[in-house]
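Asker: Got a predicted structure here, sequence first:
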Amino acid sequence: MRAAYSYRNDPAVPEFDDAAPVAFMDGDCALCSFGARMIDRIDRRGDIRICPVATPLGQAILMHYGLRPDDPESWLFLEGGRAWRDFDAMARVGLRSGGWARGLGLLLLIPRPLRDWLYARIARNRYRMFGRADLCALASPRLRARLMR
């Protein structure tokens, strides 16, 4: 785990407004597009932004945290300078969003080896299982306002 806000000292990471949380996800995956729409629905504060991993910022942040942007396991949530990935990221989004979304925190009850294995299987097969969908093309105006480019 890296120190909070360590990306600020990484010259490869473009400067960006990190005052609000950011979810970094695949912009071409139907499952990720669904996840982005769910964030738009469950985020009671309305401040979580979404950055496709194909953007220069998305690629730089993922590489900073040791993830490959072209790797299907690349799902990262950044809040308060700290990063969560995979199911931990999804659980964090749910816990901070409140309401019924806190149920996503139950993902943390799954033992880490099983949780990581399950996430990897879904991520590696996501296009075959769920197809492709352009996050930006499917976005409502409200969701589009959350997107970082």
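Answerer: Cool, the structure landed.
Asker: Every contact and neighbour count from this point should use C-alpha atoms.
Answerer: Will do.
Asker: where along this protein do the strands fall?
Answerer: 22-25, 49-52, 76-79, 82-85 (DSSP state E).
Asker: list the helices and strands the last one packs on?
Answerer: In terms of contacts (3 or more C-alpha pairs under 8 Å, 6 or more residues apart in numbering; DSSP states H and E), strand 82-85 is packed against strand 76-79.
Asker: Which strands and helices lie in contact with the strand it packs on?
Answerer: strand 22-25, strand 82-85, helix 86-97.
Asker: which parts of stretch 105-125 are buried?
Answerer: 105, 107, 115, 120, 122-123 (16 or more other C-alpha atoms under 10 Å).
Asker: count of residues packed around the nearest residue to residue 47 once chain neighbours are set aside?
Answerer: Among residues not flanking residue 47 along the chain, residue 20 sits closest, at 6.0 Å (C-alpha to C-alpha, 6 or more residues apart in numbering). Residue 20 has 13 neighbouring residues, counting by other C-alpha atoms under 10 Å.
Asker: one step back: which of the buried residues of stretch 105-125 fall within helices?
Answerer: Within the buried residues of stretch 105-125, residues falling in helices by DSSP state H are 115, 120, 122-123.
Asker: Included below, for side-by-side comparison, is a second structure:
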Amino acid sequence: MPVSSTAAQRKYSAELLYDRDCGFCVKSAHFLQRIDRRGRVRIVALQQAGATERFGVSRDQALEQAWALDSRGERHAGAGAVNAVLSGAIGTRLPLLIYRLPGIRQLQDRVYRWVADNRYRLPGRGGTCAIDGN
């Protein structure tokens, strides 16, 4: 049975909630924009009016870790959010599927937690950097 043109147009996409006051977060968001050649990832600063409400998280939750909403209506946090937006950027859900494998999830979650806990010490321009005015 052929895939309808409507179904073919519904590619996986995601929105990322990030901290624009974190240089490492800004640098990471810039990287996502560079690899997202089909415009499937939307980057949203948590400091933007209404952003945390859109993602269904508190400001404290948004400062604790990255959040993503995908085109399937799923909400992802931490390493899962990174994998969701990476999946959108490269046009395949493979990173998200690999993340869900036993052992891989735990390893990525640990690495993510270390990065999140140390993000203000990691390379990147600090201050109130913004991406395209977000």
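Answerer: Cool, the structure landed. Values in this document were obtained by computation on a predicted structure and should not be read as measured data.
Asker: What count of nearby residues applies to the counterpart of residue 46 of structure 2 in structure 1?
Answerer: Using TM-score structural alignment, the partner of residue 46 of structure 2 in structure 1 is residue 53. Close neighbours of residue 53 of structure 1, defined as other C-alpha under 10 Å, add up to 25.
Asker: Correct me if wrong: residue 53 of structure 1 contacts residue 59.
Answerer: Yes - if you go by C-alpha atoms under 8 Å, residue 53 of structure 1 and residue 59 touch, sitting 5.5 Å apart.
Asker: Residues that sit against both of the two, list them.
Answerer: Common neighbours of residue 53 of structure 1 and residue 59 are listed as residue 69 (criterion: C-alpha atoms under 8 Å, 6 or more residues apart in numbering).
Asker: Report the separation between residue 41 of structure 2 and residue 53 of structure 2.
Answerer: 19 Å (C-alpha to C-alpha, to the nearest Å).
Asker: The two: which has the busier surroundings?
Answerer: Legend: neighbour count by other C-alpha under 10 Å for residue 41 of structure 2 and residue 53, higher for residue 41 (28 against 11).
Asker: if I look at residue 66 of structure 2, how far off is residue 108 of structure 2?
Answerer: 14 Å.
Asker: Mutual contacts of these two, please.
Answerer: residue 79.
Asker: got the contact list for residue 33 of structure 2?
Answerer: 41, 89.
Asker: In structure 1, what sits opposite it in the alignment?
Answerer: Per TM-score structural alignment, residue 33 of structure 2 is aligned with residue 40.
Asker: Could you do residue 114 of structure 2 as well?
Answerer: Using TM-score structural alignment, residue 114 of structure 2 sits opposite residue 121 in structure 1.
Asker: burial of residue 17 of structure 2, as a residue count?
Answerer: The burial count for residue 17 of structure 2: 26, using other C-alpha under 10 Å.
Asker: State the distance from whichever residue in structure 1 pairs up with it to residue 111 of structure 1.
Answerer: Aligned counterpart of residue 17 of structure 2 in structure 1: residue 24 (TM-score structural alignment). Distance, residue 24 of structure 1 to residue 111 of structure 1, using C-alpha to C-alpha: 24 Å.
Asker: on that earlier part again, please render the helices and strands packed on strand 76-79 of structure 1 as TSV that adds distance to residue 139 of structure 1 to the earlier fields.
Answerer: Conversion of those to TSV gives the following (distance: least, C-alpha to C-alpha, whole Å):
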stretch	distance to residue 139 of structure 1
strand 22-25	14
strand 82-85	23
helix 86-97	19
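Asker: residue closest to the middle of structure 2?
Answerer: For structure 2, the residue nearest the mean C-alpha position is residue 16 (3.7 Å; C-alpha atoms, centre = their mean).
Asker: Alright, calling it a day.
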